[in-house]
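Visitor: Next comes the sequence, and after it the predicted model I'd like to discuss.
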Amino acid sequence: MTETPPPRRARAEIDLGALRANVRTLRARVAPHVQVMAVVKADAYGHGALRCARAALEAGATWIGTATPHEALALRAAGITDARILCWLWTPGDPWAEGIEAGLDMTVSGMWALREVVQAARETGKSARIQLKADTGLGRNGCQPADWPALVGEALKAQKDGLVTVTGLWSHFACADEPGHPSIASQLDVFRSMLDYAEKAGVEPEVRHIANSPATLTLPETHFDLVRPGIAMYGVSPSPEVGTPADFGLRPVMSLIGSVALVKEVPAGHGVSYGHHYVTPSETTLGLIPLGYADGVPRHASGRGPVLVGGRIRRVAGRVAMDQFVVDLGGDAVEPGAEAVLFGPGDRGEPTAEDWAQAADTIAYEIVTRIGARVPRVYVNE
């Protein structure tokens, strides 16, 4: 049931019905044997990790993915106990022992990490579930092909000693959002080669995976045993040049809505906001929107960011400030308290996160993820 949220300075409305539908759409794009990992890192791209993880599991995901172990441990503590959770961004001294006790699948990309997880296994007296990550060409986390034999060999020794179980082998694409990019085929070849080496050496992984959101949507040959949709789960296109969310059968999950705090008449030639980068060309009305870069509204979108107010698209007039920005209402009479919709699915003519991404010269991933904690999340269709 949808509940009408109370009036607020601002809210990020999270449509869990849309999220569940997106997960089902993604599930339908892969073969029946391929599992779906719902990636909820960075507080589910700003949408709320716990609520989104639960909704994704209800819709058919069987794994949860986080970046840091602390994100994963928080989900376990909050009651996500019936799903596998993979976390991949570890640093020396991180809570390996707690990860073992919580039953996490923990990524190992180098020898230092293997040494730390083995030591934690000895201390806890329990075997650690680990996944070995290969750097197939992205150049970030992951083990280089030249170092892969040594890492695989040491992991197998630790497994023989009962200290670890190697549950997965995986990697990540650099340019899957650019169909036809030569790095895609190159990375896939390297990944297959590294899989082949590990499996011939004796690794029997439960899952092999490399497909992120764009690969899940457009590269079926990359699906292996599991896919890891992140941004697509939230109804944002990972490849706007290829297709809109609707083209992929997805619906945006987040809407960012503010209330007009003040409306006033000003004369022609009136400066607006810091630096007077906008000066009113004629007598007009200005509307004050109580959201700013402290809330995640990108300052780079000053003068360009679109907002639906009073049934029309307005543009940010002048600079976005820390807590507020102004729109020129062009003389329209808008009452204080009226809705100002920064972005949403677009059904009502409102801008989308992609529109804001273009206005700020960034990607829609950043637009939704950067919405700050000062903006309450209101969940609908829960």
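Guide: Right, received. Where do you want to start?
Visitor: drop to CA atoms for contacts and neighbour counts, all remaining ones
Guide: OK.
Visitor: Against Met322, how distant is the residue nearest to Arg374 when sequence neighbours are not counted?
Guide: Leaving out its chain neighbours, the residue that sits closest to Arg374 by Cα to Cα, 6 or more residues apart in numbering is Asp295, at 6.2 Å. According to Cα to Cα, to the nearest Å, Asp295 and Met322 sit 8 Å apart.
Visitor: let's bring in a second one:
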Amino acid sequence: MTVISSPLPTRDIDRVRPFATLTVDHEAIMHNVCLVRAIAGVPVLAVVKADGFGLGMTAVARSALRGGAVALGVATVDEALRLRAAGISARILAWLADAQCDLDAAIRLGVELGCSTGPLLETIVARARTLGLTARVHLELDTGLSRGGADRADWAGLCRSAAAHEHFGALRVVGVWSHLARANEAHPLATAGAIETLTEAAVTAASAGLTPEVVHLASSGAALAHPGARFSLVRCGQALFGVQPVDGEQYDLRPVLRLTSRVVQLRRVPAGTAVSYGGGYRTEAETTLALVPIGYADGIPRLAGDRAEVLLRGRRCRVVGRVSMDQLVVDAGPVDSEVADGDEVVVIGDPARGEPGLGEWAQWAHTIPQEIMTGIGSRVERRHLGAARVA
């Protein structure tokens, strides 16, 4: 066996570049938080779950707070604990919890827990009593999503039980909340029923003796388009990242991410050339094919092959053939085009600059922008521009 003992050469950072780079604009994050806050007229909870929608949870959280968010929202207890470990002391709500989560750490560190069942409430109270601390809880009601949340028939009993535990100090209900099923629809009827139901639920909670600090229903779409859903707090997720959250409506939200790669090989081919696996695509004329080292392992939807476009030398160029795990092929145009090895390829960027946007990629892949964002792979290098340095 031959063992290589010599040290690896020093990386030349001016010469070596990753195949793909995701650039996150933190000034845009702060702008978007400010915009939602100004339109909604109530405080904003910034949703930074799923590693900040794939962009880097801690950095995104800090910028959202700097932009005016008063709290952070995550899906899991583990995500909340990661934010605390990073030194972030702001208010955090984790809405998915059960008896097998690290409830002790969450309670010790002041993480607020979503709760919608009697058994979970009893478990949280038991852990809080053992620790000699008061657990902070948001009671969740199902208002039509049929996902999480208490059934309406169980709501009054859940509130009474919570109030009894509050009396002995093991629990504090700091929030009453729900999640909309149709926040992306602009018509008022899309949210009217849920608004009425949560309004009644808040009255029931008060009748049981609860005095929550916040009542919240609106996610991004409702925060911008449904005034009645705003209550005392709105949750800003997709709008935080510049994704337009209401069908048919445009707000002054700034794109936050830019995904780029580069050309690593050019091939001039005649008309009728089969491209990529299966050979289902054939060139219509003599053209130049550009190989781009980014694929479905990096978050490029395989389904977008033959439909998606990228920006190359200021021109929209079509992705042709099937997207592979590590690469895709672009029709770069006539054989006399000026495309060269090493040219930047803008995969996702700012539509205002002619670059393909998240919304377009979602259409090409028959999905939503959030799935595109959260699917961007770990080997894509993240760069943070203007990242906040304060918790």
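Guide: It's in. Worth saying up front: this structure is predicted, and the values here are computed from it rather than measured.
Visitor: re the thing from before, and the equivalent of the residue nearest to Arg374 of the first structure over in the second structure, what does it touch?
Guide: Applying TM-score structural alignment, one finds that Asp295 of the first structure aligns to Asp298 in the second structure. Applying Cα atoms under 8 Å, 6 or more residues apart in numbering to Asp298 of the second structure gives the contacts 325-326, 375-380.
Visitor: with those in mind, which one is nearest to Asp350 of the second structure?
Guide: Ile376 (17.0 Å; Cα to Cα).
Visitor: Surely that closest one touches Gly54?
Guide: Yes. The pair Ile376 of the second structure and Gly54 passes the contact test of Cα atoms under 8 Å, sitting 6.6 Å apart.
Visitor: So the nearest residue to Arg122 of the first structure once chain neighbours are set aside versus Ile130 of the first structure, what's the distance?
Guide: In space, and not counting its chain neighbours, Arg122 of the first structure is closest to Leu163: 6.9 Å by Cα to Cα, 6+ apart. From Leu163 of the first structure across to Ile130 of the first structure, the span is 10 Å (Cα to Cα).
Visitor: Between the two, which is the more surrounded one?
Guide: Taking neighbours as other Cα atoms under 10 Å, Leu163 of the first structure and Ile130 compare with Ile130 leading, 25 against 22.
Visitor: show me what contacts that one?
Guide: Ile130 of the first structure touches 105-108, 164-168, counting by Cα under 8 Å, 6+ apart.
Visitor: Which residue of the second structure is paired with it in the alignment?
Guide: Ile130 of the first structure maps onto Val137 in the second structure when the alignment is built from TM-score structural alignment.
Visitor: And for Val207 of the first structure?
Guide: Counting by TM-score structural alignment, Val207 of the first structure lines up with Val214 in the second structure.
Visitor: Residue nearest the middle of the second structure, spatially speaking?
Guide: The centroid of the second structure falls nearest to Phe53 when counting by Cα atoms, centre = their mean (2.9 Å).
Visitor: separation between that one and Gly375 of the second structure?
Guide: Counting by Cα to Cα, the gap from Phe53 of the second structure to Gly375 of the second structure is 9 Å.
Visitor: State the distance from the residue nearest to Val74 of the second structure when sequence neighbours are not counted to Arg302 of the second structure.
Guide: Leaving aside its sequence neighbours, Val74 of the second structure sits nearest to Lys49 (Cα to Cα, 6+ apart; 4.3 Å). Remark: distance between Lys49 of the second structure and Arg302 of the second structure (Cα to Cα) = 25 Å.
Visitor: Who has more neighbours out of these two?
Guide: Shown here are Lys49 of the second structure and Arg302; by other Cα under 10 Å, Lys49 has more neighbours (21 against 18).
Visitor: surely the more buried one meets Glu79?
Guide: Yes. The pair Lys49 of the second structure and Glu79 qualifies as a contact (Cα under 8 Å) at a distance of 7.0 Å.
Visitor: what residues do those two have in common as contacts?
Guide: Between them, Lys49 of the second structure and Glu79 share no contacting residue under Cα under 8 Å, 6+ apart.
Visitor: closest to Ala387 of the second structure among the contacts of Asp298 of the second structure?
Guide: Closest to Ala387 of the second structure, out of all of the contacts of Asp298 of the second structure and judged by Cα to Cα, is Val380, at 18.3 Å.
Visitor: residue in the first structure matching that closest one?
Guide: Match for Val380 of the second structure (TM-score structural alignment): Val375.
Visitor: ok, and the closest non-adjacent residue to its match?
Guide: In space, Val375 of the first structure is closest to Arg11, 5.4 Å off (Cα to Cα, 6+ apart).
Visitor: Please apply the same query to Trp155 of the second structure.
Guide: Leu141 (7.1 Å).
Visitor: For the one you found, list the residues it contacts.
Guide: Contacts of Leu141 of the second structure by Cα under 8 Å, 6+ apart are 116, 148-152, 155, 176-178, 198, 201.
Visitor: Recalculate using a threshold of 10 Å.
Guide: 115-117, 148-152, 154-155, 158, 176-179, 194, 197-198, 201-202, 217 (Cα atoms under 10 Å, 6 or more residues apart in numbering).
Visitor: Overlap in contacts, Leu163 and Ile130 of the first structure.
Guide: In contact with both Leu163 of the first structure and Ile130: 117, 155, using Cα under 10 Å, 6+ apart.
Visitor: hmm, back to that, I'd like to know how many residues surround the match of Val380 of the second structure.
Guide: Val375 of the first structure, neighbours per other Cα under 10 Å, totals 20.
Visitor: Next, find the distance separating it from Ile313 of the first structure.
Guide: Distance from Val375 of the first structure to Ile313 of the first structure, by Cα to Cα: 22 Å.
Visitor: again, but for Pro351 of the first structure
Guide: Distance from Pro351 of the first structure to Ile313 of the first structure, by Cα to Cα: 8 Å.
Visitor: Now do the same for His225 of the first structure: its match in the second structure.
Guide: Slight slip there: residue 225 of the first structure is Asp, not His. Using TM-score structural alignment, Asp225 of the first structure pairs with Ser232 in the second structure.
Visitor: In the second structure, spot the helix with the most residues.
Guide: Identified as the longest helix of the second structure according to DSSP state H is helix 189-207.
Visitor: which stretches of the stretch 51-200 of the second structure form strands?
Guide: 71-76, 91-96, 112-115, 135-140, 171-177 (DSSP state E, counting those that start in this stretch).
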